[in-house]
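below are the sequence and a predicted model; questions follow.
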Amino acid sequence: MTNDDSEAPGRSCPLRYRYGASAIARSPLIDTETLYVVGGLYGNLQALDTIENLVSSETGDVRLCFNGDFNWFNVDAPSYQAVMSRVLEYDAVLGNVEAELGMDGADAGCGCAYPDVVDSAVVERSNRIHARLKETASRHPALTTRLESLPMFARYRVGHCQVGIVHGDADSLAGWRFSRADLSSAGADEWLEQVFSEAEVDVFASSHTCEPVLHQVTRDRGLGVVINNGAAGMPNFQGQLSGVITRIGVAPFSASSIQGAKMIERTLIKGVEIAAISLPYDHEKWRTHFLSNWPQGSDAHTSYYARIMGNL
């Protein structure tokens, strides 16, 4: 089922989301030897525990950047407070979830800018999920106000590789052009050549579409890579109960002492490893907490419980 109402809440892309790739080039470069990029935590505190353990196991200069939608299912006050206070200790950029938390009204709904191929019922449930989260956020204005200082993108230098961190795509916070379908469509590589050049980066790291992808394109100036980690806080592959995060490092990812954390896919660019890393977490504890907020019949249960159980 499709919906062609592009201005409906949850489908529209607010003008304030649109920055253009050239704006990324004006963002200051942050130097590090290892960069973890975490998109789509969705309020999963058990996944956050594993992320912090992974980062603490690294040696050398390491940075952690949350690229949006670190909130979603965490509609109870303790979880909202815990996610916000812990995530904001690190680098972070806005996702559509966070961008809409402090906004008056609900014209943009969840702000996801869902494409027409997404069923209208899914969009409506997402809008109601966000409305419930927004109600929780309204009771913690000091935390929510801290989101106002977050950028929509960031730029890092890892070794000789420059990395653009976005939530959606190169042009918009809620853009879908880094989705698997769009990256494989006709004309995608020409657009990528343009936005890599405009942003002055070798790699784009995103999330938003909630599906992992590692896409390479041959450019006039060398290889370009788009990596989308899918979701850190939910399963990404059939039958697997773990999230996925992105790791970009001068040194390769070594076998982790955290059981289940392993490299799924990798590529090299300018001697720097770009890798998708599986993220195990205490699934049963997370499932129990999810159900305490979203029992059977609730909007989030209807939209996400099958995926949370590894049924994609």
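Noted; the coordinates are in hand.

going forward, measure contacts and count neighbours with C-alpha atoms only.
Noted.

show me what counts as buried in the host helix or strand of Asp49.
In this structure, Asp49 sits in helix 45-56 according to DSSP states H and E. For helix 45-56, the buried set under the neighbour-count rule, 16 or more other Cα atoms under 10 Å, comprises Leu45, Gln46, Ala47, Leu48, Thr50, Ile51, Leu54.

what does stretch 108-123 give?
With burial defined by 16+ other Cα under 10 Å, the residues of stretch 108-123 counted as buried are Ala108, Gly109, Cys110, Gly111, Cys112, Ala113, Tyr114, Pro115, Ser120, Val123.

let me know the closest of the residues you listed to Asp189.
Each of those was checked against Asp189 using Cα to Cα; the closest is Pro115, at 20.5 Å.

name the SS class of the closest one, please.
Remark: Pro115 carries the secondary structure label coil [criterion: DSSP: H, G, I helix; E, B strand; the rest coil].

and the nearest residue to it once chain neighbours are set aside, what is it in contact with?
Among residues not flanking Pro115 along the chain, Arg11 sits closest, at 6.7 Å (Cα to Cα, 6 or more residues apart in numbering). Taking Cα atoms under 8 Å, 6 or more residues apart in numbering as the definition of contact, the neighbours of Arg11 are Asp5, Ala108, Gly109, Gly111, Cys112, Ala113, Tyr114, Pro115, Val123.

structure B:
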Amino acid sequence: MNIPGRSCPLDYNIDQSLFAKKENDIICDTVYIVGGLYGNYQALEEIDKIVKSEKSDCIIIFNGDIHWFDKDYEDFVRIENFVRTHIPLLGNVESELIRDKDINVGCGCSYPGCVDDDVVKRSNIIHQEMKDMVDINSKIKDEIKKRQKICIVKVGDKRIAITHGDEKSLAGWECSRENLLDINRQNELISWFKDNDIDVIASTHTCAPVALKLENFAVINNGASGMPNFKDKHYGIITRISKCKSEKAIYSSKIDYIYIEALAVNYNINEFVDWFDNVWPNNSPASISYRERIIKGTADNIEDAILSGFEIN
């Protein structure tokens, strides 16, 4: 039985043969990976500044959940007009926005049992409000339907697999901290890296950042680019993978000559809160679920995100 917000649709499964198709690799010197923007336009403006200051040949991949708080048409389109000029992938938010027939999976987050039922219910309501808007705008749906679940970027001779959840499913949770601490999961990933000639997997989805180096491979989950990730820190986080080192990295690691880094997105918090409160007033589903995090950050410290092989800068 499908439980809205907890079930993972079968069509979220990722075809494993896609990881081996090297002819589709995107080649660049630097890739920025922006997961979990959640409709935060102020964060998007800051990301644009960060990327424009880059001196190397770089690209931006938006690996899903680009939208969330931007339920109003004008706000949604403002985000879309920017991301479509780069490389946007599907997250569960977008996948359920474009689903024509309701299969009772709600927001498609596939929340694990540790997430409270009320949080899940509110997420379904938030998503439905956005879907009601998208359903009457066919051009938006047609644009999003073109997006893929994964892409492979090649920086130097390193292949980076970019997805929303994990290597198995668009809404998979196996790149969460809890799962990555499991030695069996670590061994599974090492085998997967070797079998698919992949050096790094970059994900998001869980809304909590995590970084792990395994032998000469790495997993990096940026948490959220459009919301705070740490205690008393207002910034979002994006992933940067490059031939050259950034002086702005919060924490980083290195595989041979390739740098894998987490960068802060110091967006204008006051402007974002004003906008958020206007769209999601007090006692609305998003306000109840997210406003405290937006104002105060989470309960995590930066050290909590690093499992092994990364250093705080």
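Received, thanks. This one's a predicted model, so the numbers in the text were calculated from it and none came from an experiment.

would you turn the buried residues of helix 45-56 of structure 1 into CSV with distance to Leu143 of structure 1?
Formatted as CSV, those follow (distance: Cα to Cα, whole Å):
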residue, distance to Leu143 of structure 1
Leu45, 17
Gln46, 21
Ala47, 21
Leu48, 18
Thr50, 23
Ile51, 22
Leu54, 26
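
now do the lengthiest helix in structure 2: everything it contacts.
Scanning structure 2 for the longest helix, with DSSP state H as the assignment, gives helix 117-134. Residues from elsewhere that reach helix 117-134 of structure 2 (Cα under 8 Å, 6+ apart): 4-6, 68-73, 93, 96-97, 106-107, 111, 140-141, 285-286, 289.

how about the residue nearest to Pro115 of structure 1, what's its partner in structure 2?
Arg11 of structure 1 maps onto Arg6 of structure 2 when the alignment is built from TM-score structural alignment.

what does Asp75 of structure 2 align to in structure 1?
The pairwise alignment with structure 1 assigns Asp75 of structure 2 to Ser79, based on TM-score structural alignment.

burial measure for the nearest residue to that match once chain neighbours are set aside, as a count.
The shortest distance from Ser79 of structure 1 to any non-neighbouring residue, by Cα to Cα, 6+ apart, is to Gly43 (7.1 Å). Here the neighbour count serves as a burial measure; for Gly43 of structure 1 (other Cα atoms under 10 Å) it reads 24.

distance check, the residue nearest the centre of structure 2 against Ile250 of structure 2.
Central residue of structure 2 (Cα atoms, centre = their mean): Gly35, 2.3 Å from the mean position. Relative to Ile250 of structure 2, Gly35 of structure 2 is positioned 17 Å away (criterion: Cα to Cα, to the nearest Å).

picking that back up, nearest to Gly159 of structure 1, of the buried residues of stretch 108-123 of structure 1?
Ranked by distance to Gly159 of structure 1 (Cα to Cα), the buried residues of stretch 108-123 of structure 1 are led by Cys112 at 33.2 Å.

the closest one maps to what in structure 2?
With TM-score structural alignment as the criterion, Cys112 of structure 1 lines up with Cys109 in structure 2.

secondary structure element for that match?
Cys109 of structure 2 is located outside every helix and strand, with elements delineated by DSSP H and E.

can you pull the contacts of it?
By Cα under 8 Å, 6+ apart, the contact list for Cys109 of structure 2 reads Gly5, Arg6, Ser7, Cys8, Asn92, Val93, Ala171.

so which of those residues wins on neighbours?
Using other Cα under 10 Å as the contact criterion, the top neighbour count among the contacts of Cys109 of structure 2 goes to Ala171, which has 28 neighbours.

doesn't Glu94 make contact with that one?
No: if you go by Cα atoms under 8 Å, Ala171 of structure 2 and Glu94 don't touch, sitting 11.4 Å apart.

and Ala209 of structure 1, what pairs with it in structure 2?
Small correction: residue 209 of structure 1 is Thr, not Ala. Taking TM-score structural alignment, Thr209 of structure 1 has Thr206 as its aligned residue in structure 2.
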